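Predicted model and sequence below, questions to follow.
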Amino acid sequence: MPAGSKRKLHFTSPSFILVAGFIVIIAIGTLLLMLPVSQRHPGTLHWIDALFTSTSAACVTGLVVVDVGSTFTVFGEVVIMLLMQLGGLGIMTMATLFALLVGRRLSLKDRLILKESINADSMEGIVRIVRKVLIFSFTIEGVAAVILALRWAVEMPFGQAVYYGIFHAVSLFNNGGFDLFGNSFIHYRGDWLFNLTASVLVISGGLGFLVLSDLFDFRKKRRLSLHSKMVLSVSGALIVIGAVILFIFEFTNPRTLGALSWDEKIYASIFQSVSTRSSGTSTVDISSLRQGSQFFMILLMFIGASPGSTGGGIKTTTFLIMIGALVAMIRGREDIILFRHRAPKEIIMRALTIIVISLIIFGVVVMLLLTVEDRAFLPLAFEAASAIGTVGLSMGVTHQLTDWGKILICITMFIGRIGPLTISYALRPKQGKQLYRRPEGHIVIG
């Protein structure tokens, strides 16, 4: 960069456009929720609660400061549902859908932003991938909505059952965490049909768009990419391990699994393990769990879902790379080998950066919450992990947060959905190519 030149933000970068796009969507959602037509009791909703709800929906988190069913009208609930759909599938993915419907070709810049939006490696076949993802996503949501509507039609009017089916199918697939029952899905913890349908929705949304596309083509190609193998293996392992640990920890807890039948114990353990890493819905009272279970759930929420998915966290592939680095270091190996492939140094550094930045953000948020909120450490740490992982589970403190606490959680949810690296790229100045490298130094660690 020439001497004396100013370093300016790169306002046309894909990262900056994605960040700006989410801010606009959140702002529009806040304005719509503040309209009298959105509220059952017009004028009673505070603007910061509308902002919090809009941010939570657009960032597909599910933390709530007001009861959705009793606060918002059907119009307001539809606004929340659309925010979840936009936030889950991504602004550029939905924009691509409209472009395809009107027959408009995507420009190079559109494809670059779309590549950034779904975490693709290249622009090759990007529109084809997005087209399949849209078809796959809407098909899953549609089928699940029908199943849930038929299930709820036996206990509520058919029209309401259809509406509830659509809302919760969108919420669960996009890992939005919102529900219209007021107590999440505790009433259905022993219902195998609901548990199966909801779990499939949450897992599908949390796998990531690239994995969905890969699975869509599996019958033709008869092989999966390295990325898909990593995501599927880690996701499966975390679901099983999470379910087993929660089952063991809570088996004798009379306030959670202790008083349930064996079927309900198994269903609740599996559903909570699936939900903890992204969805934010529950079939047990989170505040009644033992502290060991609550801390373990913080770890699962911090890991989160997979790249390019509707969930947050450091992502499953990042977690697997760090586990691979740990194994390689212990065995004295120079390379990280995953499924007979060597992990590139650049990816390892990126994974390390994501983990360190996320830990720093988590630590800062917890310290600030402890400063502005008069509450114990674990509930606030749980809240921070839920926000940065865009999960939506809470130990019951969300609706009791101060205005400063709500703003802090809003910022954390936004960072968790966009990703700390994407925000860093969006805010860094545009720089010229570095023409030199510093000499390598000897550093003692350990």
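Arrived safely.

When you work out contacts or count neighbours from here on, use the C-alpha atoms and nothing else.
Fine.

Could you pull out the helices in the stretch 1-150 of the chain for me?
Assigned by DSSP state H, counting those that start in this stretch, the stretch 1-150 of the chain shows helices spanning 14-34, 47-58, 68-71, 74-89, 91-102, 108-117, 126-152.

no wait, the stretch 251-400 of the chain
262-276, 291-303, 316-331, 345-372, 377-388.

how about those helices, which one is nearest His227?
helix 316-331 (7.7 Å; CA to CA).

Check which helices and strands the closest one sits against.
Judged by 3 or more CA pairs under 8 Å, 6 or more residues apart in numbering; DSSP states H and E, helix 316-331 is in contact with helix 226-250, strand 337-338, helix 345-372.

Please repeat the previous calculation with a cut-off of 10 Å.
helix 226-250, helix 291-303, strand 337-338, helix 345-372 (3 or more CA pairs under 10 Å, 6 or more residues apart in numbering; DSSP states H and E).

buried ones in the first one?
Using 16 or more other CA atoms under 10 Å as the test for burial, helix 226-250 gives 228-232, 234-235, 238-239, 242-243, 245-247, 250.

Against that first model, consider the following:
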Amino acid sequence: MARIYAKRQKPRLAPPFLLILIYAGFIVFGTFALKLPLASTSPITWSDAAFTATSAVTVTGLVVADTGSQYTVFGQAVIMLLIQVGGLGLMTFAVLILSMFGLPVGFTHRLYLREDLNQTSATDLLALTRIILKVVLLCELIGAGLLALVFVPEAGWREGLWQAVFHAVSAFNNAGFALFPDSLSRWVGNPVINLTVPALFIMGGLGFTVASDIWRTRNWRRFSLHTKLMLAGTAALLLWSTVSFALMEWTNPGTLGALSWPDRLWASWFQAATTRTAGFNTVEIGNLSDGTALMFMTLMFVGAGSTSTGGGIKVTTFIVLLLATVAFFRSRANIHVFNRELGLEQVMKVLALTTISVLLVLCATFVLLLFHEGDFLAIAFETVSAFGTVGMSRGITGDFDNAGRAVIMAVMFIGRVGPMTLGFLLATRKPSRIGYPAGTVYLG
């Protein structure tokens, strides 16, 4: 009796490319939603709507209009929804919806989910998704409750609770959108704001795989290598950036110089923590010294963790680059860290990702300088902020014309979804049928 084997149906489009189309679709949806008359207090242009939608879906936070005054509660809700979907991951969000309605998650959906979560295997993805949902809801609910202690006494129950929920979602997803024109500067010395908001975006910036590992394991020795590198790297960057910012800006009258010393310490901690991922600020970014601005650009370029709500080349990528450099100077062929070994393939992926990222930032900065006369540092700062989906600005976002906005939107989009496509291309191997003799190139 002949057996009939059912062929496994493969997706017509590669998962990363389909995810990119879905992200673009949500941007289009957000653009039309924000253009509705009930979404804004006064008419906005299509360019304003498209820029805001792109910034929200890519969880960047760059704005061309004040979110709190330009948009109604409906418009703010649309922005918050775009932030939540963009930060959580579109396929993760879709699988959660399917699970809530008891619908099966097929093989094709698992492939897309695997790419969205940057996983190498399609097993245990649903369990990982459920853990992500628990972590997200728990962090955002606790964060909203704590922020309500500050916002409700000042704005009342209705408006205060809305502000607490909006900023909790924005903070955990590292979006940087705020309902106040000066971001969170009026609470520069408030302990609740300075502890709750950084805790939210640090948790979101660690990455869902790290959160899942911590949730399941809760033992340093049993953590994966990725989790150990992320925790150690994040702690080191936070300590270094906090101390550096305090030393460089302590006497600057435009930032820390006008504050009391306790507020200076709070501001140093908050601004150093938010720079790599979130985009909130408690001091005026336009008043930073040139040295501090350059340091911030470096931190924004590094960004947060893989599969996180943040952008950048990722902390683990930066660490592997440093480890590869150290191994080279020690004449070692392999990289050893936490009793594990990293192979040449991973180093090559890191080099490819970093090279493409550097070229993207340089090309975008060059194009902006061609069409917009202005401060080079401010334009470069804006470009790096867009690529890292950070959202900090030296005050020039609203000065760009439609062409400049298009460039920034493209950089935000690539900074958010580009690594997925690059990872897919690097993971696709085509064995070579032709071999060549080894050659020598003199370097340095």
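In hand now; what should we look at? Note that the structure is a prediction, hence the values are computed from the model and not measured.

could the helices and strands packed on helix 316-331 of the first structure go into CSV alongside distance to Arg437 of the first structure?
Listed next are these as CSV, based on distance: least, CA to CA, whole Å:
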stretch, distance to Arg437 of the first structure
helix 226-250, 32
helix 291-303, 34
strand 337-338, 28
helix 345-372, 16
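
Compare those and give me the one nearest Leu31 of the first structure.
The nearest among these, by CA to CA, is helix 345-372 at 26.7 Å.

tell me the angle that closest one makes with helix 291-303.
130 degrees (axes from the mean of the first three to the mean of the last three CA atoms, to 10 degrees).

what angle sits between helix 345-372 of the first structure and helix 377-388?
130 degrees.

Ala56 of the second structure - nearest residue in space that isn't next to it in sequence?
Ile83 (4.9 Å; CA to CA, 6 or more residues apart in numbering).

An error on my part: the question was meant for Phe218 of the first structure.
Nearest non-adjacent residue to Phe218 of the first structure, counting by CA to CA, 6+ apart: Leu224, 6.8 Å away.

and that neighbour, helix, strand or coil?
When classified by DSSP: H, G, I helix; E, B strand; the rest coil, Leu224 of the first structure comes out as coil.

check contacts around it.
Residues in contact with Leu224 of the first structure (CA atoms under 10 Å, 6 or more residues apart in numbering) are Val211, Asp214, Leu215, Asp217, Phe218, Met230.

Apart from its chain neighbours, what residue comes closest to the third one?
This means Leu215 of the first structure. Excluding the flanking residues, the one nearest Leu215 of the first structure by CA to CA, 6+ apart is Leu224, at 7.5 Å.

okay, the helices of the stretch 1-150 of the first structure in JSON lines with mean neighbour count and distance to Thr353 of the first structure next?
Converted to JSON lines, these look like this (neighbours: other CA atoms under 10 Å; distance: least, CA to CA, whole Å):
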{"stretch": "helix 14-34", "mean neighbour count": "19", "distance to Thr353 of the first structure": "17"}
{"stretch": "helix 47-58", "mean neighbour count": "25", "distance to Thr353 of the first structure": "25"}
{"stretch": "helix 68-71", "mean neighbour count": "16", "distance to Thr353 of the first structure": "37"}
{"stretch": "helix 74-89", "mean neighbour count": "23", "distance to Thr353 of the first structure": "24"}
{"stretch": "helix 91-102", "mean neighbour count": "16", "distance to Thr353 of the first structure": "26"}
{"stretch": "helix 108-117", "mean neighbour count": "18", "distance to Thr353 of the first structure": "18"}
{"stretch": "helix 126-152", "mean neighbour count": "18", "distance to Thr353 of the first structure": "26"}
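
would you list these in CSV and tack on distance to Met301 of the first structure?
Compiled in CSV, these are given as follows (distance: least, CA to CA, whole Å):
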stretch, distance to Met301 of the first structure
helix 14-34, 22
helix 47-58, 16
helix 68-71, 23
helix 74-89, 17
helix 91-102, 24
helix 108-117, 22
helix 126-152, 23
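
Nearest to Thr310 of the first structure among those helices would be which one?
Once those are compared by CA to CA, helix 74-89 is nearest, at 4.6 Å.

so Pro419 of the second structure touches Gly388, yeah?
No: Pro419 of the second structure lies out of contact with Gly388 (CA atoms under 10 Å); the separation is 11.6 Å.

neighbour-wise, which of these two wins?
Between Pro419 of the second structure and Gly388, counted using other CA atoms under 10 Å, Gly388 has the larger neighbour count: 37 against 21.
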